[in-house]
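[1] fold the following and give me the result.
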Amino acid sequence: MPDSTGTKPSVLFVCVHNAGRSQMAAAWLTHLAGDRVEVRSAGSDPGKQVNPAAVAAMAEAGIDISAEVPKILTVEAVKESDVCITMGCGDTCPVFPGKRYLDWTLDDPAGQGVEAVRPIRDQIKTLVENLIAEIAPTTPKATT
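    Predicted coordinates for the structure are as follows:
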């Protein structure tokens, strides 16, 4: 699923505060897919900082998201993305033709300790791995 320039797919992760689930998903996708996918994350009501428990849980996996900052969801971010994924938080994206919209049902890490965030982190990793296999496999799919 190439982006509008025909090069690489782009993914937007959306959660209300852009402080936990969407930040972890964006970090996993960047970490696992490298430069094969363009990655964005945003929220309709961004928090002041990324959830410290999410930062700690991702650090345990060797991924540093401590410098990330919650960002506001914009129409432009949706327009520029091939796949828009909401994180089970009741948020919605503006709908444009030709975009793929998914909703991943995930527990909310807000107010939770790192022990509660670890399983959410691991669930997100699995979902991201499946997404990569579909939109940016390391070997192109054979055509028949």
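[2] for the rest of this, base every contact and every neighbour count on C-alpha atoms.
    Fine.
[3] what about His31, helix or strand, and which?
    His31 is part of helix 21-33, with elements assigned from DSSP states H and E.
[4] show me where this protein has strands.
    Here the chain has its strands, by DSSP state E, at 10-14, 38-42, 83-86, 100-103.
[5] can you give me the helices for the chain?
    Applying DSSP state H to the chain gives helices spanning 21-33, 52-60, 75-79, 114-135.
[6] buried deepest among these, which one?
    Highest mean neighbour count among the helices of the chain (mean count of other C-alpha atoms under 10 Å): helix 21-33, with a mean of 23.
[7] what angle do that one and strand 10-14 make?
    For helix 21-33 against strand 10-14, the angle between stretch directions is 150 degrees (axes from the mean of the first three to the mean of the last three C-alpha atoms, to 10 degrees).
[8] tell me how far helix 21-33 lies from the chain's centre.
    Distance of helix 21-33 from its chain centroid, counting by C-alpha atoms, centre = their mean, to the nearest Å, is 5 Å.
[9] hmm, who's touching that helix?
    Outside helix 21-33, the residues that touch it by C-alpha atoms under 8 Å, 6 or more residues apart in numbering are 12-15, 37-42, 50, 54, 58, 63, 65, 68, 70, 86-87, 106, 108-109, 120-121, 124-125, 128-129, 132, 136.
[10] sequence B follows; please return its structure for comparison with A:
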Amino acid sequence: MKILILCTGNSCRSQMAHGFLQSFDDKLYVRSAGTHPAEHINPMAVSVMKEAGIDISDHIPVDVENYIDEPWDYVITVCSNADATCPSFKGRVGKRLHIGFDDPSKLSGTESYVTGEFRRVRDEIKNAFARFYLSEIKKVELPHCTCE
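    Predicted coordinates for the structure are as follows:
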């Protein structure tokens, strides 16, 4: 199973999603990329992922053009900009999904506030990709929320 996760900078949200998804199943071929990749991964993303027991410190931002010719079972965008500007893939794409998250790297404020927001987004990514993994990859039927 080949999964590509896209964001704009490929420095934060897509890298966290990549880390979580790979941790769920090391048999998956997971890559992440950006439509306009940053120079390096966001240090706060590395830090909050370490807190969750996942080391993404060796990840580097990659341009989506590196993967454009490959076939993918899933291409998943995690930010609205990447969703809107997702390129047309020359290779086959089984399913294209959007699972969006706030961008904690754009925040300013106290260190405590910014760190808290990175943790919040990290946890949202973990939960959303766990649901994706269970429902799409493992084909486990999950209960629907009847919350208001």
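[11] please state their TM-score.
    TM-score of the superposed chains, computed with TM-score structural alignment, normalised by the length of structure 1, equals 0.81; 130 aligned residues with a C-alpha RMSD of 2.0 Å.
[12] I'd like the strands of structure 1 as TSV, with distance to Val114 of structure 1 appended.
    Shown next, in TSV, are the strands of structure 1 (distance: least, C-alpha to C-alpha, whole Å):
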stretch	distance to Val114 of structure 1
strand 10-14	21
strand 38-42	21
strand 83-86	22
strand 100-103	24
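[13] can you lay out those strands as TSV showing mean neighbour count and distance to Ala25 of structure 1?
    Below are those laid out as TSV (neighbours: other C-alpha atoms under 10 Å; distance: least, C-alpha to C-alpha, whole Å):
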stretch	mean neighbour count	distance to Ala25 of structure 1
strand 10-14	27	7
strand 38-42	24	8
strand 83-86	24	10
strand 100-103	14	13
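[14] sorry, back to before: mind putting the helices of structure 1 into JSON lines with distance to Leu102 of structure 1?
    Below are these laid out as JSON lines (distance: least, C-alpha to C-alpha, whole Å):
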{"stretch": "helix 21-33", "distance to Leu102 of structure 1": "13"}
{"stretch": "helix 52-60", "distance to Leu102 of structure 1": "22"}
{"stretch": "helix 75-79", "distance to Leu102 of structure 1": "13"}
{"stretch": "helix 114-135", "distance to Leu102 of structure 1": "11"}
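[15] nearest to Gly98 of structure 1, out of the ones you listed?
    helix 75-79 (9.7 Å; C-alpha to C-alpha).
[16] with structure 2 overlaid, how far apart is that closest one on average?
    On superposition with structure 2, the mean distance recorded for helix 75-79 of structure 1 (mean C-alpha distance after the TM-score superposition for structure 1) is 4.8 Å.
[17] other SSEs contacting that helix?
    When contacts are defined as 3 or more C-alpha pairs under 8 Å, 6 or more residues apart in numbering; DSSP states H and E, helix 75-79 of structure 1 packs onto no helix or strand at all.
[18] contacts for that helix next, please.
    Helix 75-79 of structure 1 is contacted from outside by Leu12, Arg40, Cys84, Cys93, Pro94, Phe96, using C-alpha under 8 Å, 6+ apart.
[19] and with 7 Å instead?
    Helix 75-79 of structure 1 is contacted by residues Leu12, Cys84, Pro94 when judged by C-alpha atoms under 7 Å, 6 or more residues apart in numbering.
[20] residue contacts, the counterpart of Thr115 of structure 2 in structure 1?
    Correspondence of Thr115 of structure 2 to structure 1, assessed by TM-score structural alignment: Val114. Contact partners of Val114 of structure 1, counting by C-alpha under 7 Å, 6+ apart, are Ala53, Ala54, Ala56, Ala57.
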